[in-house]
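Asks: Can you look at this prediction? I've put the sequence above it.
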Amino acid sequence: MTTERRIYLDHSASAPPDPSVVEAVAACMSGTYGNASSVHAPGRRAKAALEESRESFARLINAEPAEVYFTGGGTESDNHALTGAVAALRRREPDAALAVSAVEHHAVLECAGHLAGTGVRVVQLPVGSDGVLNLGEAERLIPSGPGVTSVMLVNNETGAVQPVTEVASLVRTRNGVMHTDAVQAFGKLAMDVRALGADIVSFSGHKIGGPKGVGALYVRRGTEVDALLYGGAQERKMRAGTENVPLIVGFARAAELAERNRAALREHASACRSAMLDELRKDVPGLLINADGKGVPHILSLSLDPAVYEADGEALLMSLDLQGVAASSGSACTSGSVQPSHVLLAMGRDERTTRATVRFSFGAGNTLDDARHAAGLFRGIITRFLRTSTP
């Protein structure tokens, strides 16, 4: 039976837009319809809106406007970063390798797999049981000569924060190129690309309450990255094709709001997380918290101990949805089949545990009562999956 009350706890999958973002997109679509490459007045208005958005976003991340390129989203940004940086580097260093952490988003891992198929040597960097990169192993495995290294800033499944600044410093000593996927980090952590130390950084719009289908790529001045698309001279010949100015305007507006509200949202998300955990810890056995104490408070990844429960993420999510709670699983859907989470497997969780995982992610629209109510519903749901005897 479905319920009237809906609680959205899946902000890390896609965050609802602020009304001002929707208004900005709509106003741009209706009033700034010219092609930004055209020299007439409507085209110049579109160009002005495009460049104002670029300047606005650049200020937020402490970059120069010329270092910001707009893309079609986080996946495109990651693919452009890896393929473009590897191709540019291998022209002068044919043996340049690619190192990626074992817990990267599939946009990075699948792209790395594709590059491996073209002859690029790909090295995977392990994480510990807390989901955080092992710096000692990273130092040993990252190519000793010029290469490309990709380590995300905040993990999308567990919220674990990676030591990107330390890795970037190591990569720099080896004359390599450092990329970080900051899709889940913007609006959760302070974003200063100079202090971060990465050469290339990926961003996404809809994770911060902006439109879907738009993102950005920061490329430090002097870093060589080949173009992704060829054709016109848009985005300084890095991404050919007419710019989607309304979505870019919406993205820039969402980014402004995300940074403005970052500190308040962190405090609020932390309170929601604590409220949910306090409720669950009362009488819920066999509850495992993934990357506990190592991540941002906006994400809460919970696994059920298979020795105590006989459950899978899909059944848990469907039950939650019927009770009015939207959340995500610790597994990824691939070609219609649920696969165990590569992130949790890399952390040492067994396959049964990874399949019995739910991710709750909090946003400004949630209340403490939402968190407590969702926890109570979740507690009631998982009791139905308690084993009657040990396996």
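Replies: That came through fine.
Asks: alpha carbons only for contacts and neighbour counts from here, please
Replies: Will do.
Asks: and the residue nearest to residue 387 when sequence neighbours are not counted, how many neighbours?
Replies: The shortest distance from residue 387 to any residue that is not its chain neighbour, by Cα to Cα, 6 or more residues apart in numbering, is 5.1 Å, and that residue is residue 309. Here the count is done by other Cα atoms under 10 Å, and residue 309 has 23 residues near it.
Asks: what about residue 309, distance to residue 51?
Replies: Here residue 309 is placed at a distance of 54 Å from residue 51 (Cα to Cα, to the nearest Å).
Asks: quick one: the helices in the stretch 201-350 of the chain?
Replies: 234-237, 245-260, 262-280, 313-322, 342-346 (DSSP state H, counting those that start in this stretch).
Asks: Which of the ones you listed sits closest to residue 44?
Replies: With Cα to Cα as the criterion, residue 44 lies closest to helix 245-260 of the helices of the stretch 201-350 of the chain, at 11.9 Å.
Asks: Measure how far that closest one is from the centre of its chain, please.
Replies: Here the centre of helix 245-260 is set off from its chain's centre by 17 Å, with Cα atoms, centre = their mean, to the nearest Å.
Asks: Comparison target, given below:
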Amino acid sequence: MDRMRHYLDHNASAPLLPEAREAVVAALELTGNPSSVHGAGRALRKVVDDARDRVARRAGAEAKQVVFTGSATEAITQAIVGGVKAFDIDRVVIGATDHAAVLKAAEASGVSVRVLGVDKNGLIDIDALSRMLEAADAAGETLLVAVGWVNNETGVVQPRSRIEAIVGPTRHVLLLDAVQGFGKLDLDFSACATDMVAISGHKIGAPAGIGALLAKSHADTVRLVPGGGQEQGRRGGTEAAALIAGFGAACAAFAERFDLDAVGKLVTRFEQRLRQLAPEAVIFGADVERIGTTVNFAVPGVRNTVAMMGLDLAGVAVSSGSACSSGKVGRSHVLSAMGVDPALSECGLRASLGWNSTQDDVDAFFEAFEIVLTRHHGRGGAAA
């Protein structure tokens, strides 16, 4: 039996949906290559095509706009590195709180990178973005603007409609990192003014190792991995049919199993109990719109390393932020960009809920966290 009985780390990776598991196993029973023309190949091709349709429906996209990748990180890298070449981009613009995958891809793009600052709640500076676009227009430059829709650490939601309104109608290119918002917030890709969108499977209960890049027709030439013409010539390599099948199944099942309103109520109760237990606690991004799955907070003086050990021993899984930092725990670049004091940042914890979260999970967290706080105060309140 899994020792981690209460899993509150859905932003890192959601538990595998039963429907996704079944789809993966069924696809693994099939032998062949989706590109082969014989019967076995055609059977796998149908698996891939059916999954593509399901992902497209969930994203409000056309099936031909879905390009399967090995992860959202690959999709982001294809969009940025491949987009710089395809669109003859002069500069890449990213947000200071964007995921490391965006930053690393921008650094690898071969062009200069501009970083948009954020306010104390983590919202990007829209006025600064407008000025960058105006300056680029005056200089005859083309920008690729990458925006993280929902921050993976704080849950803060960027003003996507405002960003699309100033970038979308121009000749500049807009990429949306929708990893944390996909499947949870409405995304009508075909109708929106965003050129490309990166999404991930394992954030909604699909297996890890599968993502997708949604690309409008004018972005068909955006490439990263050359190969034998797979994925409509936009991403080489034999398709991982089993993982793709799991992604498609998760898109369909997640819509039935995930209720954002219900999860949001759990998060609201979580925050209420946190304030009762630790009135001094700081909830990051509390003054702006956040997705109703995530709470990132700090109790001054209680280091996240100590808190996470105590919670882990009690069978409760939370994190200190992004899981994409080679297992490191400590200060967060997101909180640093928001101007959070370094000492407080080192106390930051993230609880993220999802499709199978319950009140029991929240209760278990606070039962364990109260012990952590009691031990902390028992030492005279000194930082652990």
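Replies: Received, thanks. Every value quoted in this text rests on a predicted model; they were computed, and no experiment measured them.
Asks: Please report how far the residue nearest to residue 387 of structure 1 lies from residue 291 of structure 1.
Replies: Between residue 309 of structure 1 and residue 291 of structure 1 the computed distance is 21 Å (Cα to Cα).
Asks: where along structure 2 do the strands fall?
Replies: Secondary structure of structure 2, counting by DSSP state E: strands at 6-7, 66-69, 91-95, 112-116, 143-148, 173-177, 196-200, 211-215, 282-283, 294-298, 316-317, 348-352.
Asks: Export these as a markdown table, with columns for mean neighbour count and distance to residue 59 of structure 2.
Replies: Putting the strands of structure 2 into a markdown table (neighbours: other Cα atoms under 10 Å; distance: least, Cα to Cα, whole Å) gives the following:
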| stretch | mean neighbour count | distance to residue 59 of structure 2 |
| --- | --- | --- |
| strand 6-7 | 22 | 27 |
| strand 66-69 | 25 | 9 |
| strand 91-95 | 23 | 23 |
| strand 112-116 | 17 | 27 |
| strand 143-148 | 26 | 16 |
| strand 173-177 | 25 | 13 |
| strand 196-200 | 29 | 9 |
| strand 211-215 | 28 | 9 |
| strand 282-283 | 18 | 30 |
| strand 294-298 | 24 | 21 |
| strand 316-317 | 24 | 29 |
| strand 348-352 | 27 | 22 |
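Asks: Dump these into a markdown table; add distance to residue 102 of structure 2 as well.
Replies: Converted to a markdown table, the strands of structure 2 look like this (distance: least, Cα to Cα, whole Å):
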| stretch | distance to residue 102 of structure 2 |
| --- | --- |
| strand 6-7 | 27 |
| strand 66-69 | 16 |
| strand 91-95 | 7 |
| strand 112-116 | 11 |
| strand 143-148 | 7 |
| strand 173-177 | 8 |
| strand 196-200 | 10 |
| strand 211-215 | 14 |
| strand 282-283 | 25 |
| strand 294-298 | 21 |
| strand 316-317 | 26 |
| strand 348-352 | 21 |
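Asks: The ones you listed: which one's closest to residue 30 of structure 2?
Replies: Evaluated over the strands of structure 2, closeness to residue 30 of structure 2 peaks at strand 66-69, with 19.4 Å, by Cα to Cα.
Asks: those helices in the stretch 51-200 of structure 2, which residues are they?
Replies: If you assign secondary structure with DSSP H, counting those that start in this stretch, the helices in the stretch 51-200 of structure 2 sit at 72-77, 83-86, 100-107, 126-139, 160-167.
Asks: on that earlier part again, nearest approach to residue 365 of structure 2 belongs to which of the strands of structure 2?
Replies: The stretch from those with the least distance to residue 365 of structure 2 (Cα to Cα) is strand 316-317; that distance is 6.1 Å.
Asks: State the span of structure 1 onto which the closest one is aligned.
Replies: Aligned by TM-score structural alignment, strand 316-317 of structure 2 corresponds to residues 325-326 of structure 1.
Asks: mean deviation (superposed) between the matching stretch and structure 2, please.
Replies: After superposition onto structure 2, stretch 325-326 of structure 1 sits on average 0.4 Å from its aligned residues (mean Cα distance after the TM-score superposition for structure 1).
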